[in-house]
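1. Dropping the sequence and predicted coords here.
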Amino acid sequence: MRKILGLLAFIFLFSCNSSGEDVIMNSVNNKWGKKQEQKFNLEISDPQNPKNIIFVVRNNNEYPYSNIRFIVNFTNLQNKKKDVDTLNYVLAKPNGEWLGTGFGDTKEIFFQYKLNYKFPEKGKYEIGVIQAMRNDNLPGIEDLGVKIETAKP
């Protein structure tokens, strides 16, 4: 019994997130409306260290396409400067098999947004994401998130 408890404690300690990563997830409840901007608020305390900004998408078999398009509003809340990007990411192979990881119907996949990005100053930032697909209500997307990690040199 002690060996099992020791092993569980070991797994718990090493599975904790200690590598400078933050993940913010929003649930879109399998029906992402075209006008429902998903907002992610960031607090940057160490702008001298470059960051990787990564989108996290969880989709299921109800999603009707092999790709997803985003319109991203990246705003520095200190000076209100806004950058707008239109992005296209692939969710499935040509044969229809979903990319990403996961068991069952739900798959999770990571998409690079900004790599080695150096925030201009510390403070608050906002990332707003709008789905830019043809559907007014996009089925099959369960969650959307943003992962911020310290870039490795």
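-> Sure thing, it's come through.

2. Only C-alpha atoms from now on, for both contacts and neighbour counts.
-> Fine.

3. The nearest residue to Gly100 once chain neighbours are set aside: which element?
-> Leaving aside its sequence neighbours, Gly100 sits nearest to Ile109 (Cα to Cα, 6 or more residues apart in numbering; 4.3 Å). Per DSSP states H and E: Ile109 is located in strand 107-117.

4. The residue nearest to Gly100: neighbour count?
-> Neighbour count of Ile109, defined by other Cα atoms under 10 Å: 17.

5. What residues does it make contact with?
-> Applying Cα atoms under 8 Å, 6 or more residues apart in numbering, we find Ile109 in contact with 56-58, 91, 99-101.

6. Phe12 too?
-> Contacts of Phe12 (Cα under 8 Å, 6+ apart): none.

7. Report the distance from the strand or helix carrying it to the chain centre.
-> Assigning secondary structure by DSSP H and E places Phe12 in helix 2-15. Helix 2-15 has its average C-alpha position 29 Å from the chain's average C-alpha position, going by Cα atoms, centre = their mean, to the nearest Å.

8. okay, pairing it with this:
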Amino acid sequence: MILKKMNLNNMIFGSFCYLIFIFFSCSDKNSIVEYKNFNYGWESNDKAKFMIPTISGEMANLIIHIRNNNSYAFSNIFLIASIEVEGKLFSRDTLEYELADSKGEWLGDGFTEVKESRLWWKEDFIIPEGEKIYAVIEHAVRSNGIENGIENLEGIIGVGLSIKTENKNQ
């Protein structure tokens, strides 16, 4: 009994140390990350909208983050990702990303049922001039042979966007 309690305490302490290590090693002064979480899957009409801060003219890498669990029934995901400046469409991309390998193993990071995949969207993107700049992400997943998209994408529990700017002074 005492041995089990010591092992549990060691596991908790080890997990805490690991989380602290990850937190400090992954922080980046030039990186912004924002998430939109979904309680019951990603509805087809639920667009994830992220404000891009006014860092006009700087080069940035835009990375989409997808969090999924084992309820996600597909090995890939189709997304429509757009940049809007002052309410007008600036760019739109249709993207496909693999979330699982050919054996069905998730490619994302994570130790539990939840996996997170970081998916490159735009590299060395020059952020356009404007006061209100938004990135808008929606899913475009369809079942094979069916024209209409899937209404609720079960197993997708969150989508995020990270913006990593190039620091020219380094």
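-> Arrived safely. Computed from a predicted model, the values in this text were never measured in an experiment.

9. in structure 2, what residues pair with the strand holding Ile109 of structure 1?
-> Aligned by TM-score structural alignment, strand 107-117 of structure 1 falls on residues 115-125 of structure 2.

10. ok, average deviation of that stretch from structure 1?
-> Comparison of stretch 115-125 of structure 2 with structure 1 after fitting gives an average deviation of 0.5 Å (mean Cα distance after the TM-score superposition for structure 1).

11. How much space separates the residue most central in space within structure 2 from Ile156 of structure 2?
-> Closest to where the C-alpha atoms of structure 2 average out (Cα atoms, centre = their mean) is His65, at 1.1 Å. Computed as Cα to Cα, to the nearest Å, the His65 of structure 2 to Ile156 of structure 2 distance reads 11 Å.

12. Kindly report the same for Gly108 of structure 2.
-> Taking Cα to Cα, one finds Gly108 of structure 2 at 13 Å from Ile156 of structure 2.

13. Then Leu89 of structure 2?
-> In terms of Cα to Cα, Leu89 of structure 2 sits 26 Å off from Ile156 of structure 2.

14. In terms of neighbours, single out the busier of those two.
-> Ile156 (26 against 12).

15. how about the more buried one, what's its partner in structure 1?
-> For Ile156 of structure 2, the residue aligned by TM-score structural alignment is Ile141.

16. Could you verify my assumption that that match touches Asn26?
-> No. Using Cα atoms under 8 Å, Ile141 of structure 1 is not in contact with Asn26; the gap is 10.8 Å.

17. Look at the counterpart of Met25 of structure 1 in structure 2 and say how many residues are nearby.
-> Here Met25 of structure 1 is matched to Tyr35 in structure 2, going by TM-score structural alignment. Neighbourhood size, Tyr35 of structure 2 [other Cα under 10 Å]: 17.

18. for the one 4 residues further on, same thing?
-> When neighbours are defined as other Cα under 10 Å, Asn39 of structure 2 has 10 of them.

19. tell me which element it is part of?
-> Per DSSP H and E, there is no helix or strand for Asn39 of structure 2.

20. Grab the nearest non-local neighbour of it.
-> Asn39 of structure 2's closest residue in space is Ile157 (Cα to Cα, 6+ apart), at 6.6 Å.

21. Now do the contacts for the one you found.
-> Contacts of Ile157 of structure 2 by Cα under 8 Å, 6+ apart are 37-42, 66-69.

22. Let's see which of the contacts of Ile109 of structure 1 end up in helices.
-> Among those, no member falls in helices (DSSP state H).

23. Name the pair among these with the greatest separation in space.
-> Val56 and Leu99 (12.5 Å; Cα to Cα).

24. hmm, back to that, the residue nearest to Asn39 of structure 2: helix or strand, and which one exactly?
-> Applying DSSP H and E, one finds Ile157 of structure 2 within strand 156-165.
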